[in-house]
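Asker: sharing a sequence plus its predicted fold:
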Amino acid sequence: MDSLKGLTDEDPRAIGAYRLLGRLGTGGMGRVYLARSEGGRTVAVKLVRAELAAEREFRDRFRAEVAAARRVGGRWTAPVLDADTDADIPWVATGYIAGPALSEVVDGTYGALPEYGVRRLAYGLSCALLDIHGAGLVHRDLKPSNVLLTIDGPRVIDFGIARALDAVSEHTQTQVGMVVGSPSFMSPEQVRGDRVTPASDVFCLGSVLAYAASGRMPFGAPESGVHAVMFRVAESAPDLDAVPKHLRELIGRCLAKDPEERPAPEDLVSEIGPVSSGGASSPWLPAQLVAQLGQHAVRLLDTDTPPSGQPARPGRTTVTAAAGSSGTAAASSSETVAAAPPETAGGAPLGAAGEGPSEAAGAALPEGAASRTTVLPAGSGSVAGQAGGREASGPYGSEGAQGPHGHEGAHGSGGPSGAAPYGSGSAVPAPRRRRWPLALGAVAVVAAAAGVALFTVPALGGSGESDGGSDIPAAYVGTWTGDVQRDGVPTGQQRRFVISHGSVGEVVANSISLGATYECKSDGKLVSVSDAGGMRLDTTVVGSAPEGRCSALGEHVLKRGPHGTLVWSAAGRTATLRPASHEVVPKEYLGTWQRPNADGIGTQVLTIERTPVGSPAVRIDVRGSGGHCTARADFYSADGKLSVGPSVVERRAPGCAASSSSFFRIAGDGTLVRTFRGDDKQPRAYTKVQ
């Protein structure tokens, strides 16, 4: 059971509108606090590490993850309630789940769950995956410490968090001692670095169920060697000898090496749902643990809100420092970044051979930066991370860590094609099921009074209704791309949308606008949707390359077009959008490529990595007579060729400048050919480094 620790001088007293009660723990992403809202709701607030917040790639990914995770509904997950991803130190608040992690229960005094408990666990986790996949996400880190146990069933936390941590540089991971991933609960696709789909979560579900049923990890614990575990995950059969025989077949199918052979979560719900222990289900957790849950709820009722610190005013994010701590907490005023042409580098582009000039003044402005408010919390220093073999038993890292986050960008669900339509708005609804009485009614009453997430949930069996709630028609959901025109004339811009299920007022779309010399990323809130008016979005810019280059276009309208297309329009621009077909960098482009500089002194080295759309896929390292330059470029698409955005210089030297957008292709002789979109430089050929 999680242990609430008192606040120290290094801890803030309030984050946003939440008064902190104590510290729940420290995990890979930062500190996690127990807090209360002004309305009295008990929440868990995660304050991101300063080292992570300083990395733009992590911040961009984290912003997208939180926006996507807020669309996950259902009773089987911890809801995302609030967040400020643009604060100097970002934070996210989730519903607090008053229950231990599965890892605490199995590794602690209780041991493996009984067979009926494992079946109920399997049902709840399958329902959770339906909700997560239905929102267009893949969990990517389903493991025992991310499964919390309550009287009425399991709850899943941290969905998509691994995707946000993927954006963290190796230097930062080493600096804070962070380990990304849990080898014993990875899927073969994750181990191999292949494309990850919802089927990956089903494999991880199988590993979690095997662990819950036997007390043993089916592919071994990391203490036996991380690489050995990862090899067994990818190549060896799971160890299910200690799993009850009636569960082995179900768990074995989840652990199929081929993703196509694994059952879908909706199939598992249908298969497990009719199983019931009789007219009324008995408590699924050990009696001693159920009693401890009640004691924990009573303690939570007795936890008083510290007197120091003032709640934040609505609409402003603040982190209130502890009394007597060094520094002062302050919030910056909203800052609007005006759209303006970028500076022209003037000198030779990136290295002796050049990587391309910046855009000249006077070009049409793309969509871009909106106002944002940032806050620097005083007195909150960096938090030491933990590295180790076996995963921490609690949900809060070394002391714990709770709170769901989303998937890269925000992939749509049930869409037309590609990796984005993970899950579907038309997923098979969970069957109607009979409600089961709680064994300890008093515990339920106490927990409810404490603001704890205890629900009366359906038992296994019967038939039931699923939660709908999306205002977005299924025909809109998915990933779409197209070329932009103005007055019927091509502008050279490209537009990409990822549309997910959601409701009016929520972020339901992520967009990338790619021009010859810029890349703009935006989030779109749903204003309205109708058959006649189509889908109307109000957008906010969340990323700009070059920085400050982008500005908002105003209202965006998307309508259904002929032959399965969408027609987009905004600020006099239009585009016919078609379903996107690729979401990852193709295998043949991966690796390190190089070419000599034009003056014969030094080299240009390109490293191409497998990343999702909108994330840095190309790393550029130039060493020459002018010094050492480094840059990065985001992956945009891979339809016949690898298209990337303009490079962003990270390390400058005399003569360095950002390049224009470009695309790559593999030539017949095996060389990598790069063609620039925004200048007259000749194509460049790179050879593979063996």
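Answerer: Perfect, thanks for sending it.

Asker: from here on, just use CA atoms for contacts and neighbour counts.
Answerer: Fine.

Asker: which residue ranges of the protein form helices?
Answerer: Taking DSSP state H, the helices of the chain run over residues 50-53, 56-69, 102-107, 115-134, 161-165, 170-176, 188-192, 198-214, 226-235, 245-254, 265-272, 287-302, 441-449.

Asker: looking at those, which is closest to residue 375?
Answerer: In terms of Cα to Cα, the element of the helices of the chain nearest to residue 375 is helix 50-53, at 11.8 Å.

Asker: which other helices and strands contact that closest one?
Answerer: Contact partners of helix 50-53 among helices and strands, from 3 or more Cα pairs under 8 Å, 6 or more residues apart in numbering; DSSP states H and E: helix 56-69, helix 170-176.

Asker: could you rerun that using 10 Å?
Answerer: strand 30-36, helix 56-69, helix 170-176 (3 or more Cα pairs under 10 Å, 6 or more residues apart in numbering; DSSP states H and E).

Asker: what comes up buried for the first one?
Answerer: Of the residues in strand 30-36, those buried by neighbour count under the rule 16 or more other Cα atoms under 10 Å are 30-36.

Asker: hmm, back to that, let's have the helices and strands packed on helix 50-53 in CSV, adding distance to residue 544.
Answerer: CSV is the format used below for those (distance: least, Cα to Cα, whole Å):
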stretch, distance to residue 544
strand 30-36, 26
helix 56-69, 10
helix 170-176, 23
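
Asker: below is structure B, check it against A:
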Amino acid sequence: MSMARANRGVQALAAHDPNTVGPYTLLGRIGAGGMGRVYLARSDDGRLAAVKVVHEEHTAVGEFRDRFRREIRAAQRVGGEHTAAVLGSDADADLPWIATTYVPGPSLETVIREHGALPTESVHALAEGLLKALRGIHDAGIVHRDLKPSNVMLTVEGPRVIDFGIARAVQPSAESMLTSTGMVIGSPGFMAPEQVLGESVGPPADVFVLGCVLAYAGTATLPFGRGATNQHAVMYRIVEQPPDLDGVDDEALRDLITRCTAKDPDQRPTVAALLAQCAEQEWGEDGQLWLPPELVGQLARRATELLAIDAPIRAREERVGTAPDQPRQRKREHRGRGRAARWGESRRQTRRKRR
């Protein structure tokens, strides 16, 4: 079985990819974007990590490495509640890198695309988890600036926010390319009005985008429309028009999203106020029950598939005597896995009959 088939979130390393980055052995490529390439890796003590290597063009911009160091120091202060903790970094490497805890769950974007909108109770738990993540990020002096469904990973313990470590460090170099490439800083559909207008961005911008993410999770529809053909139309609606919340049936959730997506940053509630609202309404994660059973089964299978990716490399290291001394951390078994798998199989059989 190929690596790509074993785990659709991890692709085989390309010929030009390195085999190691710092103390990490690379196992496969997770993805790439405007900031850099992201790899699945394993440390010497057997811990899985996501290692992001910054693109070379960013390092050519003056003061980048100093900004990178400052942002990493700030990211290391984030408590780790519903976020991917920073494990290591090197701002002085030829290509600077940062390693964070690898979150094996699928992204919110993938789940919505493959399964549709989440149940209301799941969106409630998602809201509380994302708010706790933002509380830790903001308390560390960081504004995420790119809180989008692909940066929200789903696990049985709750959502985890990733990619908050270097966004501000690379922003000046991204801005320098704006006029020549037409690149949009941020993700159309998940930007605050002040981002669209090029104004200063603070924690209220993350609150605005949180409202967009929750609307998308609950309806499988972008609240300001899609920008595949016309990003400018989406950005106009973000600045001038209210979000489309027709598919949000839960009154409390609709109220929270409406408050988050106020056009004026000063009119948006703080993360603390929103967490208090969640507590008052008794929103929150119910252990392993916060996601539908089919998704719980998918998460369990994904954890198992990671073993298939790592096993060949680990076996080769053992043959040549280079295996790490520490045993691999065992993946926890999740209760309800059998029930979830049966439920998922019945769903798949139903889909096949419909075809």
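Answerer: Yep, that arrived. Because the structure is predicted, anything quoted here is derived from the model rather than measured.

Asker: quick revisit: relative to residue 617 of structure 1, which of the helices and strands packed on helix 50-53 of structure 1 is closest?
Answerer: With Cα to Cα as the criterion, residue 617 of structure 1 lies closest to helix 56-69 of the helices and strands packed on helix 50-53 of structure 1, at 11.4 Å.

Asker: what packs against that closest one?
Answerer: So helix 56-69 of structure 1, by 3+ Cα pairs under 10 Å, 6+ apart, packs with helix 50-53, strand 80-84, strand 91-95, helix 161-165, strand 507-514, strand 519-530, strand 534-545.

Asker: follow-up on the earlier one: for residue 623 of structure 1, state which of the buried residues of strand 30-36 of structure 1 is nearest.
Answerer: When those are compared against residue 623 of structure 1 (criterion: Cα to Cα), the nearest one is residue 30, at 36.1 Å.

Asker: thinking residue 275 of structure 1 is in contact with residue 122, fair?
Answerer: No - judged on Cα atoms under 10 Å, residue 275 of structure 1 makes no contact with residue 122 at a distance of 11.6 Å.

Asker: which one's more surrounded, those two?
Answerer: The neighbour comparison of residue 275 of structure 1 against residue 122 (other Cα atoms under 10 Å) goes to residue 122, with 26 against 16.

Asker: returning to that earlier point: now for the helices and strands packed on helix 56-69 of structure 1, which one comes closest to residue 44 of structure 1?
Answerer: Short answer: strand 91-95, nearest of those by Cα to Cα, at 5.3 Å.

Asker: helices or strands up against the closest one?
Answerer: With contacts taken as 3+ Cα pairs under 10 Å, 6+ apart, strand 91-95 of structure 1 sits against strand 14-15, strand 30-36, strand 42-48, helix 56-69, strand 80-84.

Asker: check the mean deviation of it from structure 2.
Answerer: Compared with structure 2 after the fit, strand 91-95 of structure 1 shows a mean deviation of 0.6 Å (mean Cα distance after the TM-score superposition for structure 1).

Asker: which part of structure 2 matches that strand?
Answerer: Aligning strand 91-95 of structure 1 against structure 2 (TM-score structural alignment) gives residues 97-101.

Asker: just stretch 665-683 of structure 1 next, same as before
Answerer: Going by TM-score structural alignment: stretch 665-683 of structure 1 matches no residues.
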